[in-house]
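K.L.:
based on what follows, work out the 3D shape:
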Amino acid sequence: MIKRLVILGASGDLTSRFLMPAIARLHQAEKLPSGFRIIGLARDDWDTEAFRRHLAEKMVPSALSILAGARDAVLAHTEYRRVDIKDRDQLAEALGKMTEPLVAYLALPPSLFAPTVETVAALRLPRGSKLVLEKPFGTNLASAQNLNRLLHESFPEQDVFRLDHFLGMQTVQNILGLRFANRVFEPLWNAQHVEWVDIVWDETLTVAGRASFYDGTGALRDMIQNHLLQLLALIGMEPLHRLDERSLRDRKVDLLRAVRRLSPEEIALQTVRGRYGRGAIEEREIVAYVRERGVDPARRTETFAQVTLAVDNWRWAGVPFRLRTGKALKRDRREIAIHFKPVPLLTFGQQTQPKPNVLTIELDPDRIGLSINVNAPGDLFDLDRAELDSRLGSGGVPAYARLLLNILSGDQTLSIRDDEAEESWRIVEPILESWAAGAVPLLEYPAGSSGPPEAQRILRHVDRLRPDSARP
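P.N.:
As a prediction, the model looks like this:
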């Protein structure tokens, strides 16, 4: 297991909010190798003590889940070196003589990935070293392809980790067990029995504090292009003949390749974009997105995105997959919902079909629920709704900690492969282009609402582009 982690861009939010708490949790669980050390590199005018104080202050919100002793032990093995990471000589001097493999973690804006990769590659890292890039991997298909070419020139693919922290979430990993270890579900997991699938990540959070990053990214790039498409791949992929790195990533790529690239007509009918305006969440007044510090209204950045996709294969032909995410909404809703088709016969004398069964996988908090129909109490000829649910364990360590442990041990199972990253952009790119051209209106919704009303529609038969009635 690798014993040295070098964080490039260590003064940023990613390091203090996610990486360092994850490392402390691994230390607390006694999963770090003996002699593990962290070197933070950034341009800020700090020394090691100042960097440690900065991290300690920022890690306070994680204090309930991290023992003080574990946090202090990790900080004691953390160093800081001021360096311009684009300067090869400065970087070489900061790292010193390198003889053992290390992890070079690019905790940087995507715009700095390419020049930093070139600089790091020129140092000729010790054999077995790993390079980690956070999402988003590129800004469109061409940039992702160019970045992949640059990486392939200097690093073997097995040493490159493209990170999506959703894949480290326990509930996301539970999708595999739910699908492939339960005979009761797999025979129903297809177009014959499934009506549609919702993949939702709604947040009450606004973009306050992150507007400078978010305004250049938007909801479609920030969430759907990576996180939600990863969930779609896990929900929709074919069964594995065995659970290993190659089999899992091959099946995910197969599914993404089957996702239809939408035409301009389909984009107009099957996508919704919006931006939150002034409103209130609970009793908290929210300013309009365009009034947030760091936002350029001329960019017309969306804070809400909904895309209905079709998977053109035998298993899922005609089943809509609705991917939805938004900021400043009425409630947090982070789930995958499998909506099954209704029963074919009205047995109980009712005028309408009973509500269909829904299997819900909640991602935060971790929960699995199943909605079923039963007889109403005391009435043989009436129906009632029952909710079966189970809370799931957290798995002991947070998502980032699981992913870091995989990186240190060289396990790529939960890393995004080069072709997988490109397939995600192939799906999203025509939508981005249509939105940029104004082909789909940018709708405004009040903060604290359920989002644009237009987003309530669903398409039952995506391949026919036939919208169904609005969903309640």
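K.L.:
CA atoms for contacts and neighbours, from now on please.
P.N.:
Fine.
K.L.:
could you pull out the buried residues of stretch 155-166?
P.N.:
155, 157, 159, 160, 161, 162, 163, 164, 165, 166 (16 or more other Cα atoms under 10 Å).
K.L.:
export the residues you listed as a markdown table, with columns for distance to residue 34.
P.N.:
Below are those laid out as a markdown table (distance: Cα to Cα, whole Å):
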| residue | distance to residue 34 |
| --- | --- |
| 155 | 27 |
| 157 | 27 |
| 159 | 22 |
| 160 | 24 |
| 161 | 23 |
| 162 | 26 |
| 163 | 25 |
| 164 | 27 |
| 165 | 25 |
| 166 | 28 |
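K.L.:
what's the farthest-apart pair in these?
P.N.:
155 and 166 (24.7 Å; Cα to Cα).
K.L.:
residues contacting residue 364?
P.N.:
With contact taken as Cα atoms under 8 Å, 6 or more residues apart in numbering, residue 364 is in contact with 334, 335.
K.L.:
about what we covered before: take the buried residues of stretch 155-166 and write them to TSV, including secondary structure and distance to residue 394.
P.N.:
TSV is the format used below for the buried residues of stretch 155-166 (DSSP: H, G, I helix; E, B strand; the rest coil; distance: Cα to Cα, whole Å):
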residue	secondary structure	distance to residue 394
155	coil	34
157	helix	31
159	helix	29
160	strand	27
161	strand	24
162	strand	23
163	strand	20
164	coil	18
165	helix	15
166	helix	14
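K.L.:
which one among these gets closest to residue 324?
P.N.:
The shortest approach to residue 324 among the buried residues of stretch 155-166 belongs to residue 166, at 15.5 Å (Cα to Cα).
K.L.:
what sits closest to that closest one if chain neighbours are left out?
P.N.:
Distances taken as Cα to Cα, 6 or more residues apart in numbering place residue 227 nearest to residue 166, at 6.2 Å, with adjacent residues excluded.
K.L.:
before we go on, could you also do this sequence so I can check it against the first one:
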Amino acid sequence: MSTHDKIQPTVFVIFGGTGDLNARKLAPALYNLYLEGWLPEQFSIIGTGRTKLSDEEFRQNLLEDINQFSRTGKAAPEKWEVFNKNLYYQVADVNNVDTYKEFGTRIQQHEAEWKTKANVIYYLAVAPNFFPIIAENIAKSKLGAAADRVRIVVEKPIGHDLKSAQELNQLLTRLFEERQIYRIDHYLGKETVQNIMAFRFANSLLEPLWNRNYIDHVQISVTEQLGVGDRAGYYDGSGALRDMIQNHLLQLLCLVAMEPPINFNADEVRNRKVDVLRAMRRFSPEDVRLSTVRGQYASGWIEGKEVPGYRQERDANPESNTETFAAVKFFVDNWRWQGVPFYLRTGKRMHQSSSVITIQFKDVPHSVFPAESAEGGHQNRLIISIQPEMSIRLQMQAKRPGLEMILNTVDMVFDYKGTYTAQAPEAYETLLLDTMLGDQTLFMRGDQVEAAWDLIMPILNTWQNRKSLNFPNYSADSWGPESAEALIARDGFHWFTLPLNGKK
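P.N.:
Alright, predicted model coming up:
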């Protein structure tokens, strides 16, 4: 039986159907899944929101969104004509439990028409403060009782801190079974991120080297050229540590550091990720001072355009203590990684938008070549580029052509565009398909979320209780504050950046 055949008739109920997430990500992803034959023959997409719209108005809005944001370009009229017949809209007050009865009626109508029970996916594409009330009203309306067919998808952030994450998880697991709860982190759906596991566990070449004996350190950098824009009101209560490191970057670290799972079962894979988080060294106040850096961007110029500093952004607090940059040195205290530093950094208004994992291998124990033979260092690197290019490159030393023994760094490169002609799916396409299939491998489990919060709470508490006196401390179009360079330079390293064209 193919994967296509396993997908049961499905009803999607998208809370926040008129919102930005549905417009930019969910609707284009569902349409692309339809184009490529991954949606079941019988499906329904019900958007909900407070805005009064007819089904036809909702369909027209989604057509405009798909034409603008889909990776496959504008919708073909003949394909859209079929797809849009499965789109519906329902005005909803999520606080009113009576509203949910209408969802139940519509689902029953579809099941009667299809002559079969359907899988139902409730997607909470709304602000986090609505998660509890929607979950409770779904349960009160008896719309989540069929645990084998009903799933609820919750976007990040899962909580604002450890306590709120625990409260939300307790609520969700009281109302639903864990197998019904899909906590989504779109980074885990990216093609190159998924390939980390394939690269590590489907090849025998690297496994003997994947430990403290051969790896010097690991860097994970996720940087953005964009500022906060119109999101300053939300971002001021979040910051880079909460917004990026607690979820995206720690997820990447887990994939790099996890032990080989016994099999590809969802819980087995997630158990190994939780093991990593539990093994990570906790921070004392002194550790926070020595092993973390925070920053906030000032005004500057990016690509010839003047941009404001964070405190000058619309709705931003002019005396804000919120960090737009964070760098942290972590350690995983287990047999494989003891003593190997993991450097994580993320920031806005940086010189380049990129997501790169760099595994730096140790020097050869003894060089037989004279010092003048080397142009630069001798170290080997494995570089996993998630964006803007998708590639995995191994940097090694080789002799440069000529009569002298001169060593150069050369790249062995696997890149998606050069290897495959098919266009890679967007992250949300992968994650929505897995939700339909009931596969939770790429989704976070409750204990995993809480372990990540537990790890960073000492940093958050220290930063909140100690106002930074030097904000803003890095200019737009830079690589962050100088103290971030000092953090890694103290250990004899430097931050690695991959040029956009992939060349040195």
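K.L.:
superposed, what's their TM-score?
P.N.:
Their TM-score after superposition, calculated using TM-score structural alignment, normalised by the length of the first structure, is reported as 0.93; 466 aligned residues with a Cα RMSD of 2.0 Å.
K.L.:
other SSEs contacting the longest strand seen in the first structure?
P.N.:
If you go by DSSP state E, the first structure has its longest strand at strand 379-391. Secondary-structure packing of strand 379-391 of the first structure (3 or more Cα pairs under 8 Å, 6 or more residues apart in numbering; DSSP states H and E): strand 366-376.
K.L.:
in the second structure, what stretch matches whichever helix or strand comes after the longest strand of the first structure?
P.N.:
Reading on from strand 379-391 of the first structure to the C-terminus, the next helix or strand found by DSSP states H and E is helix 399-409. When the second structure is aligned by TM-score structural alignment, the counterpart of helix 399-409 of the first structure is residues 427-437.
K.L.:
got it, and stretch 6-15 of the first structure?
P.N.:
Against the second structure, stretch 6-15 of the first structure falls on residues 13-22 (TM-score structural alignment).
K.L.:
with stretch 143-155 of the first structure instead?
P.N.:
With TM-score structural alignment applied, stretch 143-155 of the first structure matches the range 164-176 in the second structure.
K.L.:
ok, now stretch 268-278 of the first structure?
P.N.:
Using TM-score structural alignment, stretch 268-278 of the first structure pairs with 289-299 in the second structure.
K.L.:
one step back: average distance between the longest strand of the first structure and the second structure?
P.N.:
Average distance, strand 379-391 of the first structure versus aligned residues of the second structure after superposition (mean Cα distance after the TM-score superposition for the first structure): 2.3 Å.
K.L.:
could you check the angle strand 366-376 makes with that strand?
P.N.:
Going by axes from the mean of the first three to the mean of the last three Cα atoms, to 10 degrees, strand 379-391 of the first structure is angled at 170 degrees with respect to strand 366-376.
K.L.:
can you list the buried residues in strand 379-391 of the first structure?
P.N.:
residue 383.
K.L.:
which residues does it contact?
P.N.:
Residues from elsewhere that reach strand 379-391 of the first structure (Cα under 8 Å, 6+ apart): 348-349, 354, 366-377.
K.L.:
if you rank the residues you listed by neighbours, which is first?
P.N.:
Within the contacts of strand 379-391 of the first structure, most neighbours by other Cα atoms under 10 Å means residue 368, with 22 neighbours.
K.L.:
now do the same contact list for the alignment partner in the second structure of that residue.
P.N.:
Under the alignment (TM-score structural alignment), residue 368 of the first structure pairs with residue 392 in the second structure. Residue 392 of the second structure makes contact with 382, 383, 384, 385, 413, 414, 415, according to Cα under 8 Å, 6+ apart.
K.L.:
may I see the buried residues of the match of helix 399-409 of the first structure?
P.N.:
Buried residues in stretch 427-437 of the second structure, counting neighbours by 16+ other Cα under 10 Å, are found at 427, 428, 429, 430, 431, 432, 433, 434, 435, 436.
K.L.:
looking at it, residue 21 of the first structure is touching residue 59, isn't it?
P.N.:
Yes. Applying Cα atoms under 8 Å, one finds residue 21 of the first structure in contact with residue 59, separated by 6.5 Å.
K.L.:
comparing those two, which residue is more hemmed in?
P.N.:
Neighbours were counted for residue 21 of the first structure and for residue 59 using other Cα under 10 Å; residue 21 has more, 28 against 19.
K.L.:
any idea what residue 343 of the first structure aligns with in the second structure?
P.N.:
Here residue 343 of the first structure is matched to residue 364 in the second structure, going by TM-score structural alignment.
K.L.:
helix, strand or coil: sort out that match for me.
P.N.:
coil (DSSP: H, G, I helix; E, B strand; the rest coil).
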